[in-house]
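Asker: no FASTA, just this:
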C-alpha cells in the first residue's frame, strides 16, 4: 500500500495556489491557518506553506512532512472536492499530538468531515 500522497493530491502550480487564497474561506488557530476552497475534482488536494521566518529549511520541510502525514491519515474522513492550504507560523508547540489536534479542530470548523 502506498503511504504517500499522489501527484493529484498536491496543489503545486502558482495559479492554483492563488485561486485557493482568493476564493477560499479562512480558519485560524494559534500557529496554524487553514484556507479551504472547493475544486472541480473528485479528490482533496493540499499545500503546506510555512511562513518565511519559520526556522531553517530543515525545520520548514519537517513541518511540511508532519502536516501532510496527519492530513493523509485523516483524509478518508473528509468530503472530497476541496483544496486545503495550511499556513504554518512559528510557535512554541511543535509536537505531533498538538499539531493533530489543531489540524482536526480547523477541519471541524471548516465542516469538511463526512457526516457519520
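Answerer: Perfect, I can see it now. Because the structure is a prediction, the values reported are computed rather than measured.

Asker: make it CA atoms for all contacts and neighbour counts henceforth
Answerer: Will do.

Asker: Is the most centrally placed residue in the chain inside a helix or a strand, and which specific one?
Answerer: Central residue of the chain (Cα atoms, centre = their mean): residue 86, 4.0 Å from the mean position. Residue 86 is part of strand 82-88, with elements assigned from DSSP states H and E.

Asker: Mind listing what's buried along the helix or strand following that strand?
Answerer: On the C-terminal side of strand 82-88, the closest following helix or strand by DSSP H and E is helix 96-110. Across helix 96-110, burial judged by 16 or more other Cα atoms under 10 Å covers 99, 100, 102, 103, 104, 106, 107.

Asker: Need the max-distance pair from these.
Answerer: 99 and 107 (12.3 Å; Cα to Cα).

Asker: which residues are common contacts for the two?
Answerer: With contacts taken as Cα atoms under 8 Å, 6 or more residues apart in numbering, residue 99 and residue 107 have no neighbour in common.

Asker: For this structure, which segments are assigned as helices?
Answerer: Assigned helices in the chain, in chain order: 14-23, 57-74, 96-110 (criterion: DSSP state H).

Asker: Kindly calculate the angle that the last one makes with helix 57-74.
Answerer: Using axes from the mean of the first three to the mean of the last three Cα atoms, to 10 degrees, the inter-axis angle of helix 96-110 relative to helix 57-74 is 60 degrees.

Asker: Second structure for comparison follows:
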C-alpha cells in the first residue's frame, strides 16, 4: 500500500451536521460493539459533487467521526488521547472497508466510533478493536 493512501484526509472526516443527523437521526443505521468501542454505520446514496452540502468537491466513499463522551473522561487531555488513538487505528486499517466500498458506485459509508469505557486503553488494544470493527463492517456492506 502506498504511503499516500494511508493519510486521513479532510474529505474522509464526517463533519457535516446534515450527514451526522442522517447517521444518528433517522432509522437505517446499524451498530456493532467491540469493547471499549461502538461503531455506528450507515450506507447512503452518494451526493453529486455539484450539490454536496459541504461544498467539498471530492467526497470520499467512506467518512468517519470519533466521539469520546465527557462523562467518561472529564479531562480533555484524556479525551484527546483516545480520539488520537482511534483516528490512527482507523488510518492504518481503513483499506479493509474501502476495498468493499470500491465495488459499490454511487454509495457512501458513514461511520461513527463511540468510546464506551471509563478507562484508558493502550494503543495496540484500540488498534485491534478498530481493525476488527472495520473488517466486520466491510463484510456486512
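Answerer: Here it is on my side, so go on. Since we're looking at a predicted model, the values are computed, not measured.

Asker: hang on, the earlier thing: make TSV out of the helices of the first structure and add distance to residue 38 of the first structure.
Answerer: Formatted as TSV, those follow (distance: least, Cα to Cα, whole Å):
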stretch	distance to residue 38 of the first structure
helix 14-23	8
helix 57-74	17
helix 96-110	12
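
Asker: closest to residue 44 of the first structure out of the ones you listed?
Answerer: Across the helices of the first structure, closest to residue 44 of the first structure is helix 57-74 (Cα to Cα), at 10.2 Å.

Asker: in that closest one, what's buried?
Answerer: 60, 63, 64, 66, 67, 68, 69, 70, 71.

Asker: Map residue 31 of the second structure onto the first structure.
Answerer: Using TM-score structural alignment as the criterion, residue 31 of the second structure maps onto residue 26 of the first structure.

Asker: follow-up on the earlier one: so where in the second structure does the strand holding residue 86 of the first structure end up aligned?
Answerer: Counting by TM-score structural alignment, strand 82-88 of the first structure corresponds to 109-115 in the second structure.

Asker: Quick one: residues in contact with that stretch.
Answerer: Contacts of stretch 109-115 of the second structure (Cα under 8 Å, 6+ apart): 14, 23, 36-44, 61-69, 86, 101.

Asker: again, 7 Å this time
Answerer: Taking contacts as Cα atoms under 7 Å, 6 or more residues apart in numbering, the residues outside stretch 109-115 of the second structure that touch it are 23, 36-44, 61-68.

Asker: ok, now stretch 17-27 of the second structure?
Answerer: Contacts for stretch 17-27 of the second structure (Cα under 7 Å, 6+ apart): 29, 41, 42, 110.

Asker: Put together CSV for those residues, with neighbour count and distance to residue 73 of the second structure on each row.
Answerer: Below are the contacts of stretch 17-27 of the second structure laid out as CSV (neighbours: other Cα atoms under 10 Å; distance: Cα to Cα, whole Å):
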residue, neighbour count, distance to residue 73 of the second structure
29, 16, 26
41, 22, 24
42, 19, 27
110, 23, 25
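
Asker: that older thread, would CSV of the buried residues of helix 57-74 of the first structure with distance to residue 1 of the first structure be doable?
Answerer: Shown next, in CSV, are the buried residues of helix 57-74 of the first structure (distance: Cα to Cα, whole Å):
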residue, distance to residue 1 of the first structure
60, 27
63, 24
64, 22
66, 19
67, 20
68, 17
69, 15
70, 17
71, 17
